[in-house]
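Asker: Turn this into a model:
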Amino acid sequence: MHPLRRLFAFARPYRRDAALGTVYSVLNKFFDVLPELLIGVAVDVVVNRQASFLARLGLVDPMHQLYALVALTVAVWVFESIFEYLYALKWRGLAQDLQHTLRNAAYAHLQALPPDTIARERSGRLMALMNEDVNQIERFLNTGANDLIQVFCSSLMVGAVFFALTADLAVLALLPIPLILLGAFWFQKRLYPRYAAARDAAATVSSRLNNNLAGMATIQAYTAEAFEAEHVRAASDDFRQRNAAAIRVSAAITPVIRMAVLAGFIATLLYGGWLALNGKLGVGSYSALVYLTQRLLWPLTRLADMTDLYQRAMASANRVMDLLETKLPVRGNAQPAAPAKGALAFENVGFSYDARPAVQDISLRVPAGQTVALVGGTGGGKSTLLKLLLRFIDPDAGRIRLDGMDIAALDPAALRRVIGYVAQDPFLTDGTIADNIAYGERVPDLAKVEAAARAAEAHDFVAALPQGYASAVGERGAQLSGGQRQRIALARALYRDPAILVLDEATSAVDNETEAAIQRSLARITHQRTTLIVAHRLSTVRQADAIHVLDAGRIVESGTHDELVARNGFYAALWRLQTGEA
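Answerer: The predicted structure is shown next:
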């Protein structure tokens, strides 16, 4: 489907605004063309006086004719100005409204996609899409739509006047228009792929810069400044070259159109002058036609800018619409039992990434209120099971039950509200500590915030900060240490008092003191709720009610810590490796 049709389909609620804007643009152009006709009438009055066109309408006195022309001119300019104000107001307002709606729709759709789908996309490309691409569409609606409408209307109106006065001259004057339009379409076809390539190159630059800013400490630590600067230079140079390829084509449009305009103007000047000299065309009519030829053909020189703006907007519209049409996962609408008990059951669950099995035929039960740990080597399938539980992905085989209900039938948002999730690398929003603990609530309950922080052993370090819970954490929690971020993330999970607590490597990146603090927290809070822990550090899961060892996507051992050590199998080998035992 053409990108303009896709954009129109999305903008259905704004069709009334677009229709009004079109009407105002047409009326503005109508009054814009009239002054040239009035110039011809004025010349006719001065030359022919009592025999002029206005004299035949009853105004015999030449001065009265001039007074009438002055009044008409004032009225025409006033109406032209009024409709120019109205079309600018309507088109620019529409541009801002549609820009706002598009950006919010794109972001909302992005939030509804699974995290793995988003992770496969370059962040720079997504940022460019929601900023520059949406802005490009806004710029086209701001001015480009009105320009296209007015050029079309101008051609119709002026062409009608030409044919009314002299058909022969009209054919000569209008002859360049088809050539101009064909040339514009020819250039359009060559511009579109060039601008699409330029937008992709711009996304690459944005992605590279975004990635490097996030990893500046590593870049400097490895003295890789020159190395990364070369990467940025290469990406920027590719963007520059792709833009240059588009510019070479777009820059040629105006000179070509000017030559066509010159041909039409010369035809009017010579042939119209010959008709006037031989008495076949009035001097006033000749004057009006010369001016109207300029008014008809000269705006076509702006086709270069219009075509350039249009093609950029259509390339951007396609990218935005592609995102909005990305298929969303199937969502259930059932609600978990209230209150949720937290009993979990994985029944013959299997999942593959691009035909590569991640978990195979996993079956395990987590009774309500128990703590169950998943351990094993990298790539064993532990984190995949957590993603399946949170419905970030859906299983290829088997099913997962919460309190006896298949989670595929549950509303994912309702499911996640009964789960407290702590990631290995916790995300903190750029706000205060209280904002992050009560994440998602506009007005945090400060008593609950402090209670959650105490449970996560975060209260002491928060209270020691100059502003306490009102202290800013910085972008992605940059003002806090890794251990402090982890404890804030744990407090955030506890704030919502979930039936299920999910810890994904929650202590893998913290020091021994922080791990001990988190261990103390877990010892107090896990007996109140179902807890599912993924861990590489086996010391974190020694007290779990059950430990399941995963290898190559399968459960190879299950039992308590003491049972598994006594069995002298896979888990015992991992334990000896971590404790340094022979």
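Asker: switch to C-alpha atoms for all contacts and neighbour counts from now on
Answerer: Noted.
Asker: and residue 328, how many neighbours?
Answerer: 12 (other Cα atoms under 10 Å).
Asker: does it count as helix, strand or coil?
Answerer: Under the three-state scheme (DSSP: H, G, I helix; E, B strand; the rest coil), residue 328 adopts coil.
Asker: and for comparison, fold this next one:
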Amino acid sequence: MPPVHPLKKLFQYAKAYRSDFRLATIYSILNKSFDVLPEVLIGVAVDIVINGDKSFLAKRVLGGFGITDTWHQLMFLGAVNALIWAGESWFEYLLSIKWRKLAQNLQHDLRLDTYDHVQKLEMAYFENQRTGNLMSILNEDINQMERFLNGGANQIIQVICSSIMVSAVFFTLQPSLAVISLLPVPLILIGAFWFQKRLAPRYSEVREAAGDVSARLNNNLLGLATIKAFATESFEKNHIAEASNAYRQANSSAIAISAAITPVIRMAILAGFTATLVYGGWLTLQGELAVGAYSVLVYLTQRLLWPMTGLADVADMYQRSMSAIDRAMGLLDTKINIPYEGKHVAPAQIKGDLQFDKVDFAYGNQKTLQQISLHIPAGKTIAFVGSTGSGKSTLVKLLLRFYSAQAGKITLDGTEINEINLQDLRRCIGYVAQDSFLTDGTIAENIAYGMQDVNDAAIRDAAQAAEAMEFISKLPLGFATRIGERGQKLSGGQRQRLALARAILKNPPILILDEATSAVDNETEAAIQRSLDVVSRNRTTIVIAHRLSTVRQADCIHLLEAGEIMESGTHDELLALDAGYAALWRLQTGERTHG
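Answerer: Model prediction:
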């Protein structure tokens, strides 16, 4: 099956704007119609001056009575000219407004729809994508489409219209001259399309290279502290130079072809204009063509052919836009493998009873979980410990449906989580990760993130429960203090306390702490542990930790290794077992567990 053209994809997407497309096209056609007429009036004026009361206007206007007085003919011609210019200007205004508004609305909708679609893609999709490349599509590629609709679409329509209208006038006045003079037009159009086809793959490479540059810049800006700490500024500059040079070379390849379009078109134009000028002049001298008609044809040839030199720029803009639209539409067409639809539930209805039944999962060929079966009773605190890569965080990601289990099932209060509306499922879960996402907003906005109609007292209570009030009260603006992009104005411990306050304010029936204390100091860990002791009461709580001291009070601790549960029990029971957990405890604390 042949690939669908990007322009067709865009029209299929923009169904709601088809009437706007039609109206904008009509305005472009009417504007070009009025734009061509002044050249016709020049020929009529020449005819009036030369032939006087025997002119075209005297013979054929007003039902055959004519305007015989030369001055009256010129006055009438001036009035018609004023109306034509007014019409041309009016439709120029209308088409400009309509095309620009259409471009703005369409790029706005496409950006939002594409971003919304990206948010719904499963986490596995992002493992093979770079953030900078996605940003390039969502920003620059969609902007490129906007630029094409702002001007390029109107130019293409008007070139087609002027070709048709001027050809009609030519064949009406002098068919033999029309054949010779207009012969370059199809050659010009064919040549433009020939070049365009060769530009297509090159501009696809340009857009990909632009995405590479954006990805590298985004990666380095996020890791600037590490770059500075390792004094690798020159090393990373070279990486940027490589990506930028690849972009430059991809553009150079496209420019080598696009730059050749204009000279080729100019040569074709020269042939057509020369034919009109010389052959048309000879026909006039022979009396086969009126002087006024000759003037009209010369001016129309100029009006038709010279704007075609702009086809080079239009073809260049068009192909850049098609490559950009193709990437944006490709992203929008990416299949969502984890559907959002399902049974609606409210957090207040959820008890929090979880069951994992023979769950398997693998990242590619790497087996991560093998036949995991366990029960997490509602209201209990359950901990998962084990070495890095043992599958602890994967269990949580499956519960949140960032990924889908490849075998087995997970149930919440007896209902498979695949049958629950995805948004409702996640609203039932409070999630505090090792590196929680914070926005460039205020302290209060970050605590109330994702929640509406939250009063200041509730935000303060959540901060108090997370033991965050001590540092918030010392900030110049308190809860109104902006914390910078990703919370960079705060320490790691402060960011984690805000993340915990956010989860507390959400008040979910299930709370997950995924390595939430692994990157904080002992004081912050103790504070979070005190908060956890309070907020975990009568709430299903799942704690993933490397530090065993943070989970010793859990109702049950599961030790995972290589994707399998090796041991389960309370802290004291596992120490008494004197196996893997006890060995980890001795390693971390130096305490003896028996004897």
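Asker: what residue of the first structure takes the place of residue 48 of the second structure?
Answerer: Using TM-score structural alignment as the criterion, residue 48 of the second structure maps onto residue 45 of the first structure.
Asker: What residues does its match make contact with?
Answerer: Taking Cα atoms under 8 Å, 6 or more residues apart in numbering, we find residue 45 of the first structure in contact with 52-54, 62, 65-66.
Asker: which stretch of helix or strand covers it?
Answerer: helix 15-48 (DSSP states H and E).
Asker: which helices and strands does the helix or strand just after that helix pack with?
Answerer: Next helix or strand after helix 15-48 of the first structure toward the C-terminus (DSSP H and E): helix 53-56. Based on contacts counted as 3 or more Cα pairs under 8 Å, 6 or more residues apart in numbering; DSSP states H and E, the elements that helix 53-56 of the first structure packs against are helix 15-48, helix 62-112.
Asker: For helix 53-56 of the first structure, buried residues please.
Answerer: Using 16 or more other Cα atoms under 10 Å as the burial criterion, the residues of helix 53-56 of the first structure that qualify are 53-55.
Asker: Show me where the first structure has its strands.
Answerer: Secondary structure of the first structure (DSSP state E): strands at 344-353, 356-366, 371-376, 397-402, 405-406, 419-422, 500-504, 530-534, 546-551, 554-559.
Asker: Make a markdown table from these and add distance to residue 271 of the first structure to it.
Answerer: Below are the strands of the first structure laid out as a markdown table (distance: least, Cα to Cα, whole Å):
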| stretch | distance to residue 271 of the first structure |
| --- | --- |
| strand 344-353 | 74 |
| strand 356-366 | 77 |
| strand 371-376 | 91 |
| strand 397-402 | 81 |
| strand 405-406 | 84 |
| strand 419-422 | 82 |
| strand 500-504 | 84 |
| strand 530-534 | 88 |
| strand 546-551 | 90 |
| strand 554-559 | 89 |
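Asker: Map residue 486 of the first structure onto the second structure.
Answerer: Aligned by TM-score structural alignment, residue 486 of the first structure pairs with residue 496 of the second structure.
Asker: brain fart, residue 125 of the first structure
Answerer: Per TM-score structural alignment, residue 125 of the first structure is aligned with residue 133.
Asker: got it, and residue 448 of the first structure?
Answerer: In the second structure, residue 448 of the first structure lands on residue 458 (TM-score structural alignment).
Asker: what residue is smack in the middle of the second structure?
Answerer: residue 138 (1.9 Å; Cα atoms, centre = their mean).
Asker: That one touches residue 327, doesn't it?
Answerer: No - contact criterion Cα atoms under 8 Å: residue 138 of the second structure and residue 327 do not qualify, at 9.5 Å.
Asker: equivalent range in the first structure for stretch 261-268 of the second structure?
Answerer: Stretch 261-268 of the second structure maps onto residues 253-260 of the first structure, going by TM-score structural alignment.
Asker: Next, the contact list for the match of residue 486 of the first structure, please.
Answerer: 432, 434-436, 516-517.
Asker: What is the aligned counterpart of residue 531 of the first structure in the second structure?
Answerer: So residue 531 of the first structure corresponds to residue 541, using TM-score structural alignment.
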